[in-house]
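>>> Task: produce atomic coordinates for the following.
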Amino acid sequence: MNQDSGTLRAQPDIAQLLIVSGTRPEIIKLAPVYHALKQSQWARPIWLHTGQHGDMADQMLDCFHIQPDHVLQRQGSSLLEFATGCRLQLESVLMDTACEAVIVQGDTESAFQGALAGFYRKVPVVHVEAGLRTYNLHRPFPEEGLRQMIGRIASLHLAPTLRARQALERENVAPEMIELTGNTVVDAQLWASRQHHIHRRIQGRGHILVTMHRRENWGPDVDHVCEAIADIAREFPRVPVLFPVHLNPVVKEPVHRLLGGLPNIRLTDPLDYLAMQQALADAWLVLTDSGGLQEEAPTFKVPVLVLRDETERPEVLEAGCAALVGADRSRIAQSVRQLMHDEAAYARMQASSNPFGDGTAAQRTEKRLNQMLRPDHAGLAQKAAERTRHVLA
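As a prediction, the model looks like this:
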């Protein structure tokens, strides 16, 4: 840990809120919340990074101008070893820091350990991106189990969509414990696009962007997806394919073995956040098993073929901006082929609205946290706003 916890004692009337991150997606989605709280008059966010992801996470923290207050020392290489070490260090931080809430995001081991540490210390747990469900504990694994367990101990559930809210209500979560905010991933994208001038920079159709990393796709499914991409590349030799390859050998070896020799396929190391956003802006189509890219691609009006048999983000299917194709070789190739030849079908997917929000999710989150932790202040602020509206009217 990289800061003396004694310097983090609470100031009167200032709520200290512990934000726990461990992976790149968590940093992306928590960064807007961190900055919204930092700009508020009532809260002081304290950022704790577990180290679940290494150098890739450091790039993300720099990108969003975040200097963590605590960085835990990762112990072991397995999830169990990481969880054990993380849990003990989180307990130490919470003992030494007077926090009024622990904020976690999503469904990672870091999020679960952060929530569990808060629960054991009787500190309210706030779950960003709550309510995503497949109800299949093995797909995705272990994420589905982790987010369901976080949902059982959270005090406030920040649902990104109406479907997520409805899932929580079906699980008998009290309505007053749920807030529909939208997804902070859109906030992060819009900020990055403004700050770093991300926009479409190529003429013509653009590339096919491919990513694959989920555990349930390891093994034969990696081969099947790669064979489908090879079929596409050979059938459409003038269409470039960009494939940032996960560093895990279980994915990297078959990808390079099956796709490395094809001239219109570019295999790269994983892209940092800004490079991935630019790759999305320049894409014609996305093939992915990533939940994050399912959320991000609609911002740039890029259709998505999801390399999974189910998704905890059914909103993309309902909106029409994505379709499930699984890891079936013929199904993937045929779906790409159809979009290549059917301009109307492609245009319908491209024209779909973004189901994940308007870029103000962090503001809604800050407001709801204020209402929960400082109800008197929130009430005064609401009355002041109403008086202002009355005067302006």
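>>> switch to C-alpha atoms for all contacts and neighbour counts from now on
OK.
>>> okay but D309 is in contact with G326, surely?
Yes - between D309 and G326 there is a contact at 4.6 Å, judged by CA atoms under 8 Å.
>>> neighbour count winner among the two?
Between D309 and G326, counted using other CA atoms under 10 Å, the more crowded position is G326 (20 against 13).
>>> Touching the helix or strand hosting S330 from outside, list them.
In this assignment (DSSP states H and E), S330 forms part of helix 329-341. Contacts of helix 329-341 with the rest of the structure, by CA atoms under 8 Å, 6 or more residues apart in numbering, involve H224, V225, E227, A228, I229, D231, I232, L305, V325, G326, A345, Y346.
>>> Now the second one, please; I'll put the structures next to each other:
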Amino acid sequence: MQTPYRVMILFGTRAEALKLAPIIKRMQSDPTTWRPVVVVTSQPRQAQLLQQAIDYLKISVDFDLTQPAEKVGQLVEELSQLLHNLNNVINASQPDMLLVVGDAATTLAASLVGFYHHLLIGHVEAGLRTYDKQSPFPDEMHRRLTDDLVDLYFAPTTRARDNLLAEHHPAQQIYVTGNTAIDMVNRVLDQDFSSPLLRQLPADHRVIVLTMKRPESIGEPMRQVFHTMRDIVETNPDVELVYPVIPNPEVLAMASEVFAKHPRVHLVKPLDYHDFLNLAARSDLIITDSGSIQEEAPALHKPVLLLRDKTERQEAVDVGAVKIVGTDPTSIQQVVFELLNNHRVYKRMAEAANPFGDGEASKRILAIISQYLAKTK
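Down below sits the predicted model:
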């Protein structure tokens, strides 16, 4: 009888946990075939949000490689420590393969260690590109280097596949699977959702959800956006702004100062994924610097304004679901004004096709992995 395949699954952020959770859940439902080995590599600044996601998802962690606080922010030291710790974990658990996602330091470090160990490596969300190695930093180079190390490429879209082919990665190892983010959206969306926050918002008011947490956003870009959003709320008396504030003292202080207890600005603690997604589904507009929200929002049919100058998810821009506005106040105000006042423009964005798949990506990924492991074991 075939022993279960030991697949080491690695992540270090909430977004990564959410994208790998559908795969982990499918593995757990078939223990005769799969033995997932879950490795968490969180940093102190991300630990709270990540733990919130792990608790919500009910994921059992096999190895917790939380980074020491003194290493945070020192990218070379973080990577060095990750390489050392992951080497020890792989030696101890002897997995059949590694499965990584996205573009974090964990993804690059695990791929490099796995390569040295001659392990099969799969990359969920392979092929995303801006082709600017400084934007987003250091994510763009993490994912490019990862794709030079892995063996199986799970591209979320045909565009991502074409990027990989243009870089001469082997076509027979590239699979267009859709994005597992949509698997999670389908699993979590609750038609009967309600919350104390939603109940306090007037039913006839429009809701804008703001998220802003990328390191390069903190500082003057963030202050600029906060002032712009306050102006938008003040000039539109039927608009409510909801902003889940990341647990960062600088961000908390800035948000409190700029918004100054405005009655229609709601500064809330970070929401768990279920509450955030269902809040977003009941909002009118999302303004964000996030990568994953660009994937989730088209499935919710909510327009997204992206507070960045470039995106690695150009598909969402091409179909009209996402518009890049950067952090320039004039650009943000012009687009928000148009969406709030031009129903035809709003409808065109809201009804844009979702380019990220049908919610069956995790099923496809496991079928492909099973075929490959059956050949090698």
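>>> rewinding a little: can you pull the buried residues of the helix holding S330 of the first structure?
Within helix 329-341 of the first structure, the residues that count as buried by 16 or more other CA atoms under 10 Å are R329, I332, A333, V336, L339.
>>> Over to stretch 223-240 of the first structure?
Buried residues in stretch 223-240 of the first structure, defined by neighbour count with 16+ other CA under 10 Å: 223-233, 239-240.
>>> export those to CSV and tack on distance to A98 of the first structure and secondary structure?
Listed next are those as CSV, based on distance: CA to CA, whole Å; DSSP: H, G, I helix; E, B strand; the rest coil:
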residue, distance to A98 of the first structure, secondary structure
D223, 50, helix
H224, 51, helix
V225, 49, helix
C226, 50, helix
E227, 54, helix
A228, 53, helix
I229, 52, helix
A230, 55, helix
D231, 57, helix
I232, 56, helix
A233, 56, helix
V239, 56, coil
P240, 53, coil
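>>> Spatially, which two of the residues you listed are the most separated?
Taking CA to CA, the two most distant members of those are D223 and V239; they sit 21.1 Å apart.
>>> could you pull out the strands for the stretch 101-250 of the second structure?
120-124, 152-155, 174-176, 206-211, 239-244 (DSSP state E, counting those that start in this stretch).
>>> what stretch of the first structure lies opposite the shortest one in the alignment?
The aligned range for strand 174-176 of the second structure in the first structure is 178-180, by TM-score structural alignment.
>>> For the matching stretch, which outside residues touch it?
With contacts defined as CA under 8 Å, 6+ apart, stretch 178-180 of the first structure is touched by L156, H157, L158, A159, P160, T161, L162, R165, L168, R368.
>>> Kindly report the same for stretch 110-124 of the second structure.
Stretch 110-124 of the second structure is contacted from outside by 10, 83, 86-87, 96-102, 146-147, 149-156, using CA under 8 Å, 6+ apart.
>>> Stretch 243-254 of the second structure now?
Residues from elsewhere that reach stretch 243-254 of the second structure (CA under 8 Å, 6+ apart): 45, 209-211, 213, 218, 223, 255, 265-271.
>>> Name the nearest residue to R143 of the second structure, ignoring sequence neighbours.
Using CA to CA, 6 or more residues apart in numbering and skipping the chain neighbours, the partner closest in space to R143 of the second structure is D103 (4.7 Å).
>>> helix or strand for Y346 of the second structure, which one?
helix 343-350.
>>> what's the next secondary structure element after that helix?
Using DSSP H and E, the next helix or strand after helix 343-350 of the second structure towards the C-terminus is helix 361-376.
>>> tell me the angle that next one makes with strand 120-124.
With axes from the mean of the first three to the mean of the last three CA atoms, to 10 degrees applied, the angle from helix 361-376 of the second structure to strand 120-124 works out at 170 degrees.
>>> Just the buried positions in stretch 191-209 of the second structure, please.
Within stretch 191-209 of the second structure, the residues that qualify as buried are L201, R206, V207, I208, V209, counting by 16+ other CA under 10 Å.
>>> now, which of these sits nearest G127 of the second structure?
Nearest to G127 of the second structure among those, with distances taken as CA to CA, is V209, at 28.7 Å.
>>> what's that closest one in contact with, if anything?
Contacts for V209 of the second structure (CA under 8 Å, 6+ apart) come out as L241, V242, Y243, A280, S283, L285, I286, I287.
>>> ok, and those in the first structure?
Using both residues aligned by TM-score structural alignment, their matches' CA atoms under 8 Å, the first structure keeps these contacts from these: L241, V242, Y243, A280, S283, L285, I286, I287.
>>> Pretty sure the fifth one sits in a strand.
No - the assignment for S283 of the second structure is coil, going by DSSP: H, G, I helix; E, B strand; the rest coil, so no strand is present there.
>>> what's the distance between it and A203 of the second structure?
Computed with CA to CA, to the nearest Å, the distance linking S283 of the second structure and A203 of the second structure is 11 Å.
>>> go on, the second one?
Using CA to CA, one gets 15 Å for the distance from V242 of the second structure to A203 of the second structure.
>>> same deal with the first one?
In this structure, L241 of the second structure and A203 of the second structure are separated by 14 Å, where distance is defined by CA to CA.
>>> hang on, the earlier thing: pull out the buried members of the contacts of stretch 243-254 of the second structure.
Judged by 16+ other CA under 10 Å, buried ones among the contacts of stretch 243-254 of the second structure: V209, L210, T211, K213, R223, A255, V265, H266, L267, P270, L271.
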